[in-house]
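A.B. asks: Quick one, fold the following:
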Amino acid sequence: MRLIQCDHQGQVRAALVESEEQVRLLDCDTYTLANRSISAGQPLSDTVAAALTDTRLNYQALVDAKRLLPPLTHADPAHCLVTGTGLTHLGSADTRSAMHAKAQAAEEDMTDSMRMFKLGVDSGKPVAGEIGAQPEWFYKGDGQCVVAPEAEIPSPAFAEDAGEEPELAGLYVIGGDGLPWRVGYALGNEFSDHVTERFNYLWLAHSKLRACSFGPELLIGELPAHLEGTSSIRRSGETVWEKPFLTGEANMAHSLANLEYHHFKYPGFRRPGDVHVHFFGTATLSFADGIKVREGDRFEIKIKEFGRALRNPLRVEADAPAINVKSL
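C.D. replies: Okay, here's the model as predicted:
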């Protein structure tokens, strides 16, 4: 079962994807659906079935009119936290082999990144009841940094790079009892400044404070262990870069449960009513292949199990005046 959100007559409404051409409107938004399920103690799929209306909409018309919204939102962007984890994916067979070979190097010869990766390989998938290794973790922003599918994804004028990161994102609502509830999963473009990040890993935090996008569809239920997708960049109607990518737990050094535990173990991330968008990482980047994106390039990320591709054109923001802090 997959859902989208759209602007319907000025209201945020969820809709069930019935086919590539048609969606069926629900009587509320996804956030309300999730809270109904939490309160009723029932599966989200049952809540969706009870919320269906008789109104059906043309999916492509929603895309063309740019009425698609992220599949989970909060009315107050400050109550949507966007975060993620890195060094979580094993990558392709060749990449995996190379990384494993490096992981056998002497401890004193290993980089901090390789040590972090090796921790995940060694203990990122603990057995039930045990706690695994902590992953790399980063903060992207609140709901203001989220860009709707099909909308322009902005890169600040001061950025050194504006590169896509094709990932899965977990979408969550914190219940009134302070427990996190996973609503589902979505395709994500985590979008980072890789030049800044590569200069020094201590600048990772700076490189991540950027816009991002996820959707357009929310996958409800269990996530397949093995997923194969395609990430591409289109320029003036032509494909300038395209590459397959792998995700899902079978292609990761960490289990999803371990990544979720190490995020939600902090009480500040279990504030009742909040929405969380958590990116799970990737091993495939156009930047690694020497691609330099331009304004107007369109990122496209697709996994067949998630329905329609996540698409966003790039917009480079104009220079802004320097920020001068004033004393009171």
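
A.B. asks: For the rest of this, base every contact and every neighbour count on C-alpha atoms.
C.D. replies: Will do.

A.B. asks: got a list of contacts for stretch 80-96?
C.D. replies: Surrounding stretch 80-96, the residues in contact under the criterion CA atoms under 8 Å, 6 or more residues apart in numbering are 73-74, 99, 113, 116-117, 120, 135-143, 245-247, 251-254, 259, 274-284.

A.B. asks: same thing but 6 Å
C.D. replies: Stretch 80-96 is touched from outside by 117, 136-143, 251-254, 274-283, with contacts defined as CA atoms under 6 Å, 6 or more residues apart in numbering.

A.B. asks: So which of those belong to strands?
C.D. replies: E136, W137, F138, Y139, K140, G141, D142, V275, H276, V277, H278, F279 (DSSP state E).

A.B. asks: ok, and the most crowded of those residues?
C.D. replies: Of all these, the most densely surrounded is V275 (31 neighbours; neighbours counted as other CA atoms under 10 Å).

A.B. asks: For it, which residues are in contact?
C.D. replies: By CA under 6 Å, 6+ apart, the contact set of V275 is C80, Y172, V173.

A.B. asks: can you check H263 too?
C.D. replies: Contact analysis of H263 by CA under 6 Å, 6+ apart lists nothing.

A.B. asks: That one: which element?
C.D. replies: Secondary structure here is read from DSSP states H and E; on that basis H263 sits in helix 256-264.

A.B. asks: Taking strand 136-142 as reference, get the angle to that helix.
C.D. replies: With axes from the mean of the first three to the mean of the last three CA atoms, to 10 degrees as the basis, helix 256-264 and strand 136-142 are set at 60 degrees to each other.

A.B. asks: What residues sit buried inside helix 256-264?
C.D. replies: L256, A257, N258, L259, E260, H262, H263 (16 or more other CA atoms under 10 Å).

A.B. asks: for comparison, sequence B:
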Amino acid sequence: MHLIQFTDDKGSRAVGVTRDGATQRVNGVETVYELVQVALRGGDGLVAAVAAQGLGETLDKQAIARDGRLLAPIDHPDPSHLHVTGTGLTHLGSAATRDSMHKKNDKPAEELTDSMKMFRMGLENGKPAAGQKGVQPEWFYKGNGHIVANPGKAIPSPSFALDAGEEPEIAGIYVIDQNGQPRRLGFALGNEFSDHVTERINYLYLAHSKLRACSFGPELRVGDLPRHIEGKSRIIRDGQVLWEKPFLSGEDNMSHTIANLEYHHFKYDLFCHPGDVHVHMFGTATLSFADGISTRPGDTFEIEEGQFGLALRNPVQVETEKPVVISGLY
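C.D. replies: I've put the predicted structure just below:
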């Protein structure tokens, strides 16, 4: 079962569900967050909540996408209560790109970079046995709901950015229930948009490089993550494919289990406040930046994988410079 959020032809918000190849409107709710509250009250999950609400008109998802009416597949009434975070160096091919970005030429060849050390730790203890705790991954904060660009809409890159690069990933989608328990809703395609040039200057700039907008969706795939995911990431410029490469995800292609990555995020009480929404990016091994690509305003990112429904598309837009003015209030 897949869920989407969109605006209908009257400008009202709505939720759609896709099952067995057909997409219909879900009655009685305007947002997936509302639907989640129905599921929490009923105690039987999202599938049962959709059945309880009933279904309405048949929808054409492709037409909704063409019309620019898609929304992110979940949001929060107060965007400050949606947290976007992520983990890196979690995929079997992810170390090579990062290592080449951070390797110091004045070090002996046999000395491992911090990236390679972190990657090796994941290989050795990122997939613990059930009930055991594995090694914690690299972790970063990206922002809150204010930094989410809807599918089809422009991803803004700040005027001071040195790079505007895509990161095709899988995002886990969670809501914290009334008891402070994280509840996984499912997974979505994600573009964990980052500034790789800033990161390359010094590894300690990683936190700065991640404070950028992102996009995820358009569809929320309800349920467990497939073990093998093989999609395509591409950049389109002036109507032509500038760059294209497959990306892999799922635990068969990762050095950590999803459970281990989830544990090391939600072990913090900060991330277990009832009602909050979490969008957690699980990392990638595929970057156009690694192939020497530098994007321009108007380039379009396209990330697709058949198990997740519609492709995630976003153009790049560079923001105008905003002066930073600090005034006292004494």
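
A.B. asks: what residues are up against the corresponding residue of structure 2 for C212 of structure 1?
C.D. replies: Residue correspondence, TM-score structural alignment: C212 of structure 1 in this structure matches C214 in structure 2. Contacts of C214 of structure 2 were listed using CA under 6 Å, 6+ apart, and they are V148, A149, N191, E192, F193.

A.B. asks: I would like a PyMOL command selecting only the buried ones among those, please.
C.D. replies: Those of the contacts of C214 of structure 2 that meet the burial criterion (16+ other CA under 10 Å) are gathered into one PyMOL selection, given here:
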select buried, resi 148+149+191+192+193
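
A.B. asks: ok, of the contacts of C214 of structure 2, which one's closest to R69 of structure 2?
C.D. replies: For these, the closest approach to R69 of structure 2 (CA to CA) belongs to A149, at 12.6 Å.

A.B. asks: Helices of structure 2, residue ranges please.
C.D. replies: According to DSSP state H, structure 2 carries its helices in the segments 32-42, 46-53, 61-66, 94-102, 114-125, 196-201, 206-210, 258-266.

A.B. asks: Tabulate these in TSV, adding columns for distance to G231 of structure 2.
C.D. replies: Listed next are the helices of structure 2 as TSV, based on distance: least, CA to CA, whole Å:
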stretch	distance to G231 of structure 2
helix 32-42	25
helix 46-53	26
helix 61-66	19
helix 94-102	16
helix 114-125	23
helix 196-201	22
helix 206-210	23
helix 258-266	19
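
A.B. asks: out of those helices, which comes closest to A22 of structure 2?
C.D. replies: If you check each of the helices of structure 2 against A22 of structure 2 by CA to CA, helix 61-66 wins as the nearest, at 9.6 Å.

A.B. asks: quick check: that closest one aligns to which part of structure 1?
C.D. replies: Residues 59-64 of structure 1 are where helix 61-66 of structure 2 aligns, taking TM-score structural alignment as the criterion.

A.B. asks: quick one: that stretch to structure 2 mean distance?
C.D. replies: Superposing on structure 2 and averaging over aligned pairs (mean CA distance after the TM-score superposition for structure 1), stretch 59-64 of structure 1 comes out at 1.9 Å.

A.B. asks: gap between that stretch and the chain center?
C.D. replies: Taking CA atoms, centre = their mean, to the nearest Å, one finds stretch 59-64 of structure 1 lying 22 Å from the centre of the chain it belongs to.

A.B. asks: Same question for stretch 130-137 of structure 2.
C.D. replies: Relative to its parent chain, stretch 130-137 of structure 2 has a centroid offset of 22 Å by CA atoms, centre = their mean.

A.B. asks: Buried residues in that stretch, which are they?
C.D. replies: Applying a neighbour-count criterion of 16+ other CA under 10 Å, one finds G134, V135, Q136, P137 buried in stretch 130-137 of structure 2.

A.B. asks: what's the counterpart of the second one in structure 1?
C.D. replies: Using TM-score structural alignment as the criterion, the counterpart of V135 of structure 2 in structure 1 is A133.

A.B. asks: what sits against its match?
C.D. replies: Residues near A133 of structure 1 by CA under 6 Å, 6+ apart: S123, G124.

A.B. asks: 7 Å - rerun?
C.D. replies: A133 of structure 1 is in contact with L119, G120, S123, G124, counting by CA atoms under 7 Å, 6 or more residues apart in numbering.

A.B. asks: I'd like to know how many residues surround the aligned residue in structure 1 for L185 of structure 2.
C.D. replies: Aligning on TM-score structural alignment places L185 of structure 2 opposite V183 in structure 1. The criterion is other CA under 10 Å. On that basis, V183 of structure 1 has 25 neighbouring residues.

A.B. asks: right, and V183 of structure 1 touches Y172 too?
C.D. replies: Yes: distance between V183 of structure 1 and Y172: 5.3 Å, which falls inside the contact criterion (CA atoms under 7 Å).

A.B. asks: how near is A149 of structure 2 to P168 of structure 2?
C.D. replies: Computed with CA to CA, to the nearest Å, the distance linking A149 of structure 2 and P168 of structure 2 is 15 Å.

A.B. asks: returning to that earlier point: a markdown table please, covering the buried residues of stretch 130-137 of structure 2 and showing distance to I155 of structure 2.
C.D. replies: Shown next, in a markdown table, are the buried residues of stretch 130-137 of structure 2 (distance: CA to CA, whole Å):
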| residue | distance to I155 of structure 2 |
| --- | --- |
| G134 | 35 |
| V135 | 33 |
| Q136 | 30 |
| P137 | 27 |
